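J.: I'll drop the sequence and a predicted model, then ask my questions.
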Amino acid sequence: MPVSEVTHTVDGQVSYLTLNRPEVLNALTPGQRDLLIELLDRASADPGVRAVVLTGTGRGFCAGADLRGAPGAVAPGDVARTIRLGAQRLIAAVLDCEKPVIAAVNGTAAGIGAHLAFACDLVLAAESARFIEVFVRRGLVPDGGGAYLLPRLIGPRRAKELMFFGDALGAADAERLGLVNRVVADEELAKTARAWAERLATGPTRALALTKQLVNSSLDSDRGTAFAAEAAAQEINMTTADAREGVASFVERRSPEYRGR
């Protein structure tokens, strides 16, 4: 796979990951998927990276999986294995990334492309963006974590409506449902994503990682488990330099300077 099909730059402690196959609305190949997983894992481990922005070039964020060249008849178990090691692994890489991940959705986000956006911590959408649970149109079951993500974001009835009908959901409606944090003009998308990412990159990185972990696990936990996890996370966080800086800056009545450590 040409590296140019996913461009990667680090600027100001922000890792920018851009799908770059605009001629097919950034339909995702296995090679692109695996590279995204690698780059997200690398962002987690790199102390010089403190936020991630995921976007696409051209008119589409990601039109889903590129099915051209997909095998016809398959042996029992092959499909499940492919999904576990492919689409599900990609969504898990976003959810498990230890840095905040912002999706800047610049156009169509369909199928796994929609789920890739929904897995991100924050979602910015251009006015031209639209989200499509395209699976039913192809006679397929939603994969890539869709049946896990959507009910947690908008409830089971809304999730079923989107998945049963496969209708395109515009940016404004996605914001109304809570799938999108903010809708901006197309020409403002990159600027807004950069501003949000740079703000996150100056924050207490370890505290943000622990907060992300707590929120992502909360809907699968009972109250006792969630409260215990919260207390443990605060215990861990209080050993960080940023936590000490935050407390000191409050006492000294100054703005904190977080280093991500």
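T.: Sure thing, it's come through.
J.: From now on I want contacts and neighbour counts done on CA atoms only, so please keep to that.
T.: OK.
J.: Can you tell me the element Gln213 falls in?
T.: helix 205-218 (DSSP states H and E).
J.: And the nearest residue to Pro142 once chain neighbours are set aside, how far from Ala63?
T.: Nearest residue to Pro142, sequence neighbours excluded (Cα to Cα, 6 or more residues apart in numbering): Phe135, at 5.5 Å. Going from Phe135 to Ala63 by Cα to Cα, to the nearest Å gives 12 Å.
J.: shared neighbours of the two, anything?
T.: Residues touching both Phe135 and Ala63 (Cα atoms under 8 Å, 6 or more residues apart in numbering) are Gly111.
J.: And for the residue nearest to the spatial centre of the chain, nearest residue in space, chain neighbours not counted?
T.: By Cα atoms, centre = their mean, the mean C-alpha position of the chain lies nearest to Cys120, the distance being 2.0 Å. For Cys120, ignoring the flanking residues on the chain, the nearest one in space by Cα to Cα, 6+ apart is Val101 at 5.3 Å.
J.: got it, and Thr108?
T.: Per Cα to Cα, 6+ apart, closest to Thr108 is Gly60, 4.6 Å.
J.: The one you found against Pro22, yeah?
T.: Yes - if you go by Cα atoms under 8 Å, Gly60 and Pro22 touch, sitting 6.9 Å apart.
J.: With neighbour numbers in mind, choose between the two.
T.: Neighbour count, other Cα atoms under 10 Å: between Gly60 and Pro22, Gly60 has more, with 27 against 17.
J.: The structure to be compared is supplied as follows:
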Amino acid sequence: MTDPQSRFDTYQHIAVERRERILRLTLNRPDRLNAIGGDMHRELSRLFHDVAADEGSDVVVLTGAGRAFSAGGDLDYLEACRADPARFEQSLHEARGIVYGLLDCDKPIVCRLNGDAVGLGATIALFCDIVVAADHARIGDPHVRVGLAAGDGGALIWPQLIGYARAKQYLLTGDLIAAPEAASIGLINFAVPEGELDATVDKWASRLARGATRATRLTKATINAGLRQLAASILDIGLGYEGLSARTDDHAEAIAAMREKRPARFGRG
């Protein structure tokens, strides 16, 4: 039998550990707050397909190294994609792979939200099945603050979790939400003191691993069938709009403002 770990040996920015039938995945760029770009983006586009095919696990725990879950898109990567349309097109293809990988993985995924989850980081967290956050963490999708449409999954998953009114409130402003509030409105499952984070995550992962795992996986697949239908009608449109917005002056201004550490001056299209 092929070593089940071998499919993960090529990953450079995602650490993989095993504890019995529980697979722990760690976004591993702590020096960049686990910002996603380049190699990590490519790895994420195939990660959950590899997880689904992994014969050595029934349950997944997903977390981030260091003090953040993920700061979202890496600034250097955003700038490189803007300068190279072919690279940006590839990034959209990879983003599609990330969302469908999460939807098609029938193993339950417990998100250990150890710190802030922003942009694509928030999308990945929210497509998990149980989200347990440290109470100091924040979550949000500020695509609009960098002049981009929230096309890589945020516009799909947020309305399903908290309804259209609240989803529009947060997606149209890019505001971040403190974990306790996110739990109170149903965006995530639990917000707990940092000292209780590991115990709570372990409790849920162990409970799922002890259950009737085949029935659990089939139930998740059934639930996700509806989300997959929505993805088929929404995701490609959203990615297309994100591609259009990436070519705007507002997006260029947002990148320049971040580089220069000043407020962005939008309004130029």
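T.: Arrived safely. Fair warning: this is a prediction, and the values are worked out from it, not measured in the lab.
J.: Now the TM-score, please.
T.: Aligned and superposed, the two chains score 0.77 in TM-score terms (TM-score structural alignment, normalised by the length of the first structure); 218 aligned residues with a Cα RMSD of 2.0 Å.
J.: just to revisit the earlier point, so which of Phe135 and Ala63 of the first structure has more stuff around it?
T.: With neighbours defined as other Cα under 10 Å, Phe135 of the first structure and Ala63 compare such that Ala63 has more, 24 against 19.
J.: dump the residue contacts of the counterpart of Ala119 of the first structure in the second structure.
T.: Mapped onto the second structure by TM-score structural alignment, Ala119 of the first structure lines up with Phe127. Listed by Cα under 8 Å, 6+ apart, the contact partners of Phe127 of the second structure are Val99, Leu102, Leu103, Ile157.
J.: From Glu194 of the second structure, how far out is Phe127 of the second structure?
T.: Distance of Phe127 of the second structure to Glu194 of the second structure, given as Cα to Cα: 22 Å.
J.: so what corresponds to the residue nearest to Cys120 of the first structure in the second structure?
T.: So, by TM-score structural alignment, Val101 of the first structure is matched to Ile109.
J.: isn't that match right up against Val60?
T.: Yes - at 4.6 Å, Ile109 of the second structure and Val60 qualify as touching, with contact defined as Cα under 8 Å.
J.: how about the strands in the first structure?
T.: Assigned by DSSP state E, the strands in the first structure fall at 6-11, 14-19, 51-56, 60-62, 101-105, 108-110, 122-126, 130-132, 168-170, 182-184.
J.: Which residue, neighbours along the chain excluded, lies closest to the residue mapped onto Ile91 of the first structure from the second structure?
T.: The alignment partner of Ile91 of the first structure in the second structure, by TM-score structural alignment, is Val99. Setting aside the residues directly before and after it, Val99 of the second structure is nearest to Gly153 in space (Cα to Cα, 6+ apart), at 6.7 Å.
J.: Run a quick neighbour tally on whatever residue of the first structure lines up with Leu25 of the second structure.
T.: Matched to the first structure by TM-score structural alignment, Leu25 of the second structure sits across from Leu17. Close neighbours of Leu17 of the first structure, defined as other Cα under 10 Å, add up to 21.
J.: got it, and the one 3 residues further on?
T.: Applying other Cα under 10 Å, we find 24 other residues in the vicinity of Asn20 of the first structure.
J.: wait, isn't it in contact with Gly56?
T.: Yes - judged on Cα under 8 Å, Asn20 of the first structure makes contact with Gly56 at a distance of 6.1 Å.
J.: Need the overlap of contacts for these two.
T.: Residues touching both Asn20 of the first structure and Gly56 comprise Asn26, with contact defined as Cα under 8 Å, 6+ apart.
J.: Next, please give the residue ranges for the helices of the stretch 51-200 of the second structure.
T.: Read by DSSP state H, counting those that start in this stretch, the stretch 51-200 of the second structure holds these helices, from start to end of the chain: 75-83, 85-104, 120-126, 154-173, 179-184, 197-210.
J.: can you tell which of the ones you listed is closest to Val16 of the second structure?
T.: With Cα to Cα as the measure, helix 197-210 is the member of the helices of the stretch 51-200 of the second structure nearest Val16 of the second structure (15.7 Å).
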